[in-house]
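Student: Predicted structure and sequence below. I'll ask about it afterward.
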Amino acid sequence: MLYLTGPLWVVELVPPKGRSILAGIIGLFGVVGYILAAYVGVGFFYYKGSGSAQWRAPLALGCFPPVFFLAICPWLPESPRWLLAQDRNDEAWDIVRTLHTSTDDPLHDYATAEFYQMTKQHELEANVSSSWVEVFRRPSYRKRAAIVFMLPIILYSTGNLVITTYAASIVAGIGYNPGQSLNLLAGTYLAAIVGNLISLTYVDKVPRNIIMSIGTIVCSIVLSIETALVAVFLGTTNTDSLAAAAAFLFLFLFTFNLFIEGPSYYYASEVFPTHLLHSQPPVARDCSHGL
C-alpha cells in the first residue's frame, strides 16, 4: 500500500518546480533502507553470542522504521488536491500556506497563486470523468496508459532486481567467503546511493526520455560484460577477472540508480493527466511487481 500511495502523495504535495527531485528522493531513501539492512546483516553475521539473537535481532530492528512512521503519521500533511476533491478547501489552503511559508513572502503571494491554480484545476476536472473506464476510452489516454504500463517492464528488465536479489550468490560463486560477500553486497548499495545523489543534480536539466534511454543502454552494456565475466571465469583461479566481475556489480547498481531509479517514480505521474493520477500508480507498480 505504501509503495503505491507514497509516490502519488509526494507528487501531489510538492510544488512543480522541485517535483522530480523530491520524488527522486523516494528512491534515494529506498537505497538508504537497503544499506541499513545490509550492514545490520553484516554486523550480526559477526555476532558470536549464544542463542538466536543472530537472526532475531535483525528482525526486531526491522520493526523500528514502521513504528516510527506510524508515530509521525498524525503530523504528515494531507494532499491539498485530495482535500479539494473532498470540498475541504480551508484545510487545503492551510496546508498550501504552511508549505510555502517564507520570510521573503510574508503575504503568501506564491501560496495564494498556487492555491488559485489548484482550485481552478479542480473545478475543471470536476466536470470530467475520472473513472478507470476513461483511461481506456480515449485514444490519448490509452497511449499514456501503454507508456506507464511498458515503462517499468523496460526499466526493470535491465536486470537490477536479479542483481539485487542474487548479488550475494553471485559474489559467493566468484569465490568470496560469506563475510566478504555480505560486505561487498553492502558496498554495492553504497555505490548505488552515490548514483542517486548525482542524479538529483541533473534530473531537471536533461529530458526524461534521454535519461532513461542512456541508462537502459549503459545498464545493458555493463550487465553483458558482467555476464561474460561470470560465464568465462567463474570457477577459475583468474583473480583479476573475478575481481572485475565483482567490480561490475558495483558499476551496474551505480549506473541504474544514476539514470533509471529516479524516473521510475515520477515520470509516470508526469505523463498522466491530473484527474486520472490515481490510476497510474497501480498500473506502473503492478507491472514492476509482475516482473
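Tutor: Yep, that arrived.
Student: From now on I want contacts and neighbour counts done on CA atoms only, so please keep to that.
Tutor: Will do.
Student: Count the neighbours of L223 for me.
Tutor: When counting by other CA atoms under 10 Å, one arrives at 20 neighbours for L223.
Student: next one: G290
Tutor: Neighbourhood size, G290 [other CA under 10 Å]: 9.
Student: so how far is L151 from it?
Tutor: Going from G290 to L151 by CA to CA, to the nearest Å gives 13 Å.
Student: Also V135?
Tutor: From V135 to L151 the distance is 17 Å (CA to CA).
Student: Which residues are in contact with W55?
Tutor: Going by CA atoms under 8 Å, 6 or more residues apart in numbering, W55 touches F44.
Student: if we go to 7 Å?
Tutor: Not one residue lies near W55 by CA atoms under 7 Å, 6 or more residues apart in numbering.
Student: May I ask which helix or strand encompasses it?
Tutor: Taking DSSP states H and E as the criterion, W55 maps to helix 53-61.
Student: Flag every buried residue along that helix.
Tutor: If you call a residue buried by 16 or more other CA atoms under 10 Å, then helix 53-61 has these buried ones: Q54.
Student: what do you get for stretch 268-275?
Tutor: Applying 16+ other CA under 10 Å to stretch 268-275 flags A268, S269, V271, F272, T274, H275 as buried.
Student: right, and the helix or strand after the helix holding W55?
Tutor: helix 64-72.
Student: Can you list the helices and strands that that next one packs against?
Tutor: If contacts are counted by 3 or more CA pairs under 7 Å, 6 or more residues apart in numbering; DSSP states H and E, helix 64-72 sits against no helix or strand.
Student: ok, and what's touching stretch 29-48?
Tutor: Contacts to stretch 29-48, defined as CA under 7 Å, 6+ apart, come from residues Q54, P58, L182, N183, A186, Y189, L190, I193.
Student: Considering those residues, which is situated nearest to Y166?
Tutor: Nearest to Y166 among those is L182, at 11.7 Å by CA to CA.
Student: Just give the closest residue to the closest one, not the sequence neighbours.
Tutor: If the residues on either side of it in the chain are set aside, L182 comes closest to V42, at 5.9 Å by CA to CA, 6 or more residues apart in numbering.
Student: For T112, see how far away the one you found is.
Tutor: In terms of CA to CA, V42 sits 51 Å off from T112.
Student: ok, second structure coming up, stack it against the first:
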Amino acid sequence: MDTKLFFVYLCAIFSAFGGFLFGYDIGVISGVLTMPHFRERFPSTPAVEGSIVSSFLAGCFVGALMSGYSADRFGRRFSILGGSIIFAVGSVLQATSATFAQLYIGRIVSGISIGILSMMVPLYQSEISPKEIRGRLVSLQQFSITIGIAVSFWIDYGSAKIDSPAQWQIPLGVQCIPAVLLAIGTTILPFSPRWLLDHDRDDEALIVLSKLRANGDKNDPIVIEEFNEIKETVRFERELGAKSYLELVKRGPENIRKRVILGVAIQAFQQLTGMNAIMYYAPQIFTSAGLADNSATLLATGINGIVNMVATIPAILWIDTWGRRPTLISGGTLMGTFMLIIGIILAVHGTVYYDSAIGKHSLHLNSTASSYSVIVLIYLFVASFAYSWGPGGWIYPAEIFPLRIRGKALSLTTASNWLFNFIIGQFVPILLDSITWGTYIIFGVLGLTMAVSIFLFFPETKGKTLEEMDSIFGDVKSALPTHTEAKRGITDGGTSPSNEPDEIKKTEQARDTETKENIPSVGITFPG
C-alpha cells in the first residue's frame, strides 16, 4: 500500500463500522425469531414475523429520507455520529422489550439510524477516495455489512443454548457496543473535502485533502489538481442549478433525472435479488432444506454468514479492475440461475405440509441428496451476491450524482433500497407460507432481469473522478472548462478564484511539470 494513502484507508475502514451495525441488525433477527424464549415472550404468526422485520425497515426508509438534509446541513461526519448514537438507543430498547410496542419502537429507532448510516457511509467513502480505488473503499461498507451479519449469526448460535430470556436479549443488546465505538471513532474522521469546498471552507478542505492524498503535503501536485477540479465543479454547479429536490426530476444538460432513475433502480434491484430474504429467514429456509434441529439450522446460517463475508473480498481487491457493469451482470446471471435451480429442486423433490407447531406451511425434501444440493446452492447464491450486487449496489449510486444534489439524490436512492427491503421483509414469510418453492422461482426470474437491465441501460463508471461523471451521463462538455483550465483553477474570466488558498498559487509552476503518472495504480495491496 502506498503510504500516502494510509489515512484515507483508515477513514474508509473506520466509517465502515456503520455497515457493521447495518449487517448485524439484518442478521440477528433471523435467529432471534426462531428462539423458544423469544417466541414465548412474543408469540408470532408469519404476518407478525414479517412486521417485526419490516418495522426496522420502515425506520430505515424514514432515516434514509432524513439523511439528505442532514448530509448537506451538518456534514457527512456529524451525520455518522448522530446515526451511531440513535442506533445505541434503539438496541437498548430492543433488548429490554417487555411488550410488542416497545419491541416495535426499538426496531424503528434502530432502523432510522441504519437508514442514515447506509446512505452516509458510502457517500463519505466515495467523497474521500481517489478515483483509482474508490470502488475498493466503498466496498468496505459491504464487507462490514457481511462481517456484521456473520457475527450476529454466531452470537445467535451461541446464545441459543441459554435457557432463559437472555437467549434473545444478549444478541439484541450487544449491538450497542459497536455503535458506541463508531460514535467515539468519528473524532478521528475528517470532514469530506467536497462538503467543505461546497461550504466555502477552502483552507480546511485543502488541509483534509492533503492528509488524504499526500501525508499532509499541501503542495503535492495531485492534491492541487484535485482541489482545483472540485472547486471548479462547485463553481460551475452553482451557476447551473440550485440545491433543491426539484433538481432531481429535471433532465437538463447534466441529465440528473436519468441518474436518479438508474440510482433508484440499482438500489431496488439489490433487494429484489432475494439476498435479504435469505438473511432474514435463513434458519427457516434451511429447515425447508431438511435441517430439522434448530441448532443445526443456526449452524448452517452461521456458515452462510462466513460465505457471505469471504466472497466479498474479491470485490474489495478487484472491482476497480473488473468494472461495475461486468461485475453486476455476472452476479445477476449467477444469482438468477441458482435461485431457479433451488426452486426446481424444491418443486420436484419437496413435499408441502402444515406445521401446527409454528402455524404455517413448510417444505420437506424427500432425499438427503436434494437437501444438501439446496444448501450448497444457497451458499453459491450468497457468494454470487457478495462479490457483485452487495458492493455494487452501494458503489454505483454513490458515484454518479453532482455534488450540489448528491446528498439529496442518495437519500432518495437509499430510501428506495429500504422501501423494497421493507416489501421483501413483509411479504417473503407470507410467500414462503403460501407458494413455498414458487418464491425462489420469482427471485430467479428477477435476477436474470437485472443482468439484462445492467447490460442495456447502465454505463460504466470505473476510473472516473466524481467530477467527471457529467461526461458519462450528461451533455455539459461545452460548458465545462478545459482540462488545463480546471487544473490551473482558472475561471471563465481567466483569473484564479479569489479565495484560493495561498499554497495553490505558490505551486502553479510545479503543477505544470507533473503528470498523472504520479497517481497511485489500482494495484495497491489492501492493508491487514
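Tutor: Structure received. Keep in mind that this is a model prediction, so the values were computed, not measured.
Student: Who has more neighbours out of V42 and T112 of the first structure?
Tutor: Taking other CA under 10 Å, V42 of the first structure and T112 do not tie; V42 has more neighbours (20 against 15).
Student: Residue in the second structure paired with that one?
Tutor: Using TM-score structural alignment as the criterion, V42 of the first structure maps onto Y157 of the second structure.
Student: what about its match, distance to N304 of the second structure?
Tutor: Distance of Y157 of the second structure to N304 of the second structure, given as CA to CA: 12 Å.
Student: likewise P165 of the second structure?
Tutor: Using CA to CA, P165 of the second structure is found at 26 Å from N304 of the second structure.
Student: higher neighbour count, those two?
Tutor: In this view P165 of the second structure and N304 are compared by other CA under 10 Å, and N304 has more residues nearby, 24 against 15.
Student: Now do the contacts for whichever residue in the first structure pairs up with the more buried one.
Tutor: Using TM-score structural alignment, the partner of N304 of the second structure in the first structure is T188. Taking CA under 7 Å, 6+ apart, we find T188 of the first structure in contact with L249, F250, L253.
Student: which stretches of the second structure form strands?
Tutor: Using DSSP state E, the strands of the second structure run over 350-355, 360-365.
Student: Please identify the deepest-packed of those strands.
Tutor: strand 360-365 (a mean of 20; mean count of other CA atoms under 10 Å).
Student: how far off strand 350-355 does that strand point, in degrees?
Tutor: Orientation check (axes from the mean of the first three to the mean of the last three CA atoms, to 10 degrees): strand 360-365 of the second structure against strand 350-355 gives 150 degrees.
Student: Which part of the second structure matches stretch 111-127 of the first structure?
Tutor: Alignment of stretch 111-127 of the first structure against the second structure: residues 223-239, by TM-score structural alignment.
Student: related to what we said a few turns ago, of the contacts of T188 of the first structure, which are still contacts in the second structure?
Tutor: Here is what carries over to the second structure from the contacts of T188 of the first structure, by both residues aligned by TM-score structural alignment, their matches' CA atoms under 7 Å: F250.
Student: Tell me which residue of the second structure lines up with I95 of the first structure.
Tutor: Match for I95 of the first structure (TM-score structural alignment): V208.
Student: I figured that match hits W195, correct?
Tutor: No. Applying CA atoms under 7 Å as the test, V208 of the second structure and W195 come out as separate, 11.1 Å apart.
Student: thinking again about what came up before, now the match of I95 of the first structure, nearest residue through space, not along the chain?
Tutor: Spatial nearest neighbour of V208 of the second structure, chain neighbours left out: P193 (6.1 Å); criterion: CA to CA, 6+ apart.
Student: Please report the distance of the residue mapped onto T414 of the second structure from the first structure from P139 of the first structure.
Tutor: Aligned by TM-score structural alignment, T414 of the second structure pairs with R285 of the first structure. R285 of the first structure is 22 Å from P139 of the first structure, where distance means CA to CA.
Student: higher neighbour count, these two?
Tutor: Neighbours were counted for R285 of the first structure and for P139 using other CA under 10 Å; R285 has more, 20 against 11.
Student: Who's the closest spatial neighbour of that one, skipping the chain neighbours?
Tutor: Excluding its sequence neighbours, the residue lying closest to R285 of the first structure (CA to CA, 6+ apart) is L4, at 6.8 Å.
Student: Tell me how many other residues surround the residue mapped onto the one you found from the second structure.
Tutor: Aligned counterpart of L4 of the first structure in the second structure: M119 (TM-score structural alignment). Residues contacting M119 of the second structure under the criterion other CA under 10 Å number 29.
Student: Then F252 of the first structure?
Tutor: 25.
Student: same thing with V48 of the second structure?
Tutor: Count around V48 of the second structure with other CA under 10 Å applied: 14.
Student: From S453 of the second structure, how far off is it?
Tutor: Distance, V48 of the second structure to S453 of the second structure, using CA to CA: 34 Å.
Student: Equivalent analysis for G332 of the second structure, please.
Tutor: Per CA to CA, G332 of the second structure is found 10 Å from S453 of the second structure.
Student: who has more neighbours, those two?
Tutor: Shown here are G332 of the second structure and S453; by other CA under 10 Å, G332 has more neighbours (30 against 16).
Student: I am finished for the moment; much appreciated.
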